[in-house]
Each structure stands twice: as C-alpha cells, then as structure tokens.
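K.L.:
no sequence for this one, just the structure:
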C-alpha cells in the first residue's frame, strides 16, 4: 500500500544538514537601497507637510472633541438600550412566574377539593407473603 506521492526513506538522495550553517542571504544592491531610502524620505516629508497643513483647514481639537462626545453619546444610548431590554425581559419573566403561580395554585385547589369531596379510603394493609427461594 504505497501512496504515489510518498517516497521511501531509501529514495532520499541528500542527507539533511541539521546543525550546519546556512548560506548567507544575498545582499541588496546599492542602487535598490538608494531608491528605497529616497522613497521613504519622500513619503515621510509628504506626511509631515500634510500634517502641518491640516490644522489650517480643520481645527483638530474641535474634531477630536466632537468625536469623543459622539462616542460617549453613542455609548450612553447603547447602555440605555441594554437597560430597557433588561427591564422588558424582567417584566416578561415576572409575568410568566405569575401565570405559573396562578395555574399551579388552581390545580392544587381543584385537587384539594376533589380529595375533600371524595376521600380515599385506605384499605387495611395485608402482610406481604414472600415466596421462599429455591436452593440449588
């Protein structure tokens, strides 16, 4: 029962080198390093220029304070909704408990009235006769 994708151990041609030093990765060329450096400098200076221009257009503190106020207002509304839902669930549970108490109380009253009207007469108990076990 050999699977077609599995090779036997004797078919492996190269021995594995477990603790041998790996070959060094090729170093990046100087031109590529220079291009990457220039791109990173351009991105950094562009971001800093944008951030220095932004407060002229938008008052950052107003934006941040409005965002925080909206967040707090939203969290307050979410908490209020959860409390409302919990109140509705609590009222529903109390309603079910009250209905259960009414139904079970009604059944017990009916049962007690039927026992009052028709009392069960107990028969005198007879001694239990046991059959003797056969011994083998």
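P.N.:
Arrived safely, thanks for sending. What you are looking at is a predicted structure, and each value in this text was computed from that prediction instead of being measured.

K.L.:
contacts and neighbour counts: CA atoms only from here.
P.N.:
OK.

K.L.:
does residue 91 count as helix, strand or coil?
P.N.:
helix (DSSP: H, G, I helix; E, B strand; the rest coil).

K.L.:
measure it to residue 104 for me?
P.N.:
Distance, residue 91 to residue 104, by C-alpha to C-alpha, to the nearest Å: 20 Å.

K.L.:
Take this one as well and set it beside the first:
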C-alpha cells in the first residue's frame, strides 16, 4: 500500500527556444491505499494543481512511495468497516476482466473515454527480457 504519491510534469529541456516548465509535487495520503480509484483521484488532483496551459510537455509521471505491506497498516479509529474488502473485490474483478478481454477494457473514468493524445511508440524499445512474445528466435540450418 502506498503512503504517498508524487506527480511530475516537464517540457523538453533540449529545446532551448521553447518555453520551459517543470514541476513535481509529493503529498502524503490521508491513509495508505492500494485502491486504484483513490490513487488516480489523488494523482488527478495534484496534476490539476501543477498543470499550466501553453507548454509543450514532454514527460509526465506518477510515483508511489512509502510502500507498506497491507497487514502492517494501522487503520483510523472510525474508518468505514468493509470498505477495504469491497475495494479489493472490485480491483480483482477489474483485473480479471482486463486480463481476459485486453488491458484497458475497464479503466477509471477519470482517464477519459477516448483520449485524443496517445503515447508515441515509434521508438519503443523491444522487450526481449520481459515479454515472451518478443524473444528473438534463432534457427539452426
């Protein structure tokens, strides 16, 4: 479970003639969480704070820190009972559907229904060491 979340954005530092901007904000979460909905909501709040229009952003990211095991977390005294179990059940169902029907079949609405922006993949590195489908094949003749 994450105890803090960091969001960063930056422009291309190698384009000297373009307007430059970069900002990073880290906040502690009110309660450690592994709930994608909670983490996405906080990341969106931080992004709304640090985003400035008029810049050509090159890189953005989210990092989770203060990671802890679920069983080592001390809960708030008056936390809603059963909320964690429901959240965990929802996450498991979403993961099952996404693994069966393809990644991104179910996703938080805050990520958008059909974003106009897509990550460029023209210089994507091969994943030879992490993806079985991309392993090079050698044929002996």
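P.N.:
Received it, and whenever you're ready, just let me know what you need. Since the model is a prediction, treat every value here as computed from it, not as a measurement.

K.L.:
Can you give me the TM-score here?
P.N.:
After superposition, the two chains reach a TM-score (TM-score structural alignment, normalised by the length of structure 1) of 0.19; 34 aligned residues with a C-alpha RMSD of 3.5 Å.

K.L.:
Helices of structure 1, residue ranges please.
P.N.:
Per DSSP state H, structure 1 carries helices over the ranges 30-57, 60-117.

K.L.:
any chance of these in a markdown table, with mean neighbour count too?
P.N.:
Listed next are the helices of structure 1 as a markdown table, based on neighbours: other C-alpha atoms under 10 Å:
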| stretch | mean neighbour count |
| --- | --- |
| helix 30-57 | 11 |
| helix 60-117 | 12 |
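
K.L.:
which residues does residue 39 of structure 1 contact?
P.N.:
Listed by C-alpha atoms under 8 Å, 6 or more residues apart in numbering, residue 39 of structure 1 has no contact partners.

K.L.:
Residue 30 of structure 1 versus that one, what's the distance?
P.N.:
With C-alpha to C-alpha as the criterion, residue 39 of structure 1 and residue 30 of structure 1 are 14 Å apart.

K.L.:
now residue 97 of structure 1
P.N.:
Separation of residue 97 of structure 1 from residue 30 of structure 1 (C-alpha to C-alpha) stands at 80 Å.

K.L.:
Same check on residue 61 of structure 1?
P.N.:
Separation of residue 61 of structure 1 from residue 30 of structure 1 (C-alpha to C-alpha): 44 Å.

K.L.:
What of residue 36 of structure 1?
P.N.:
10 Å.
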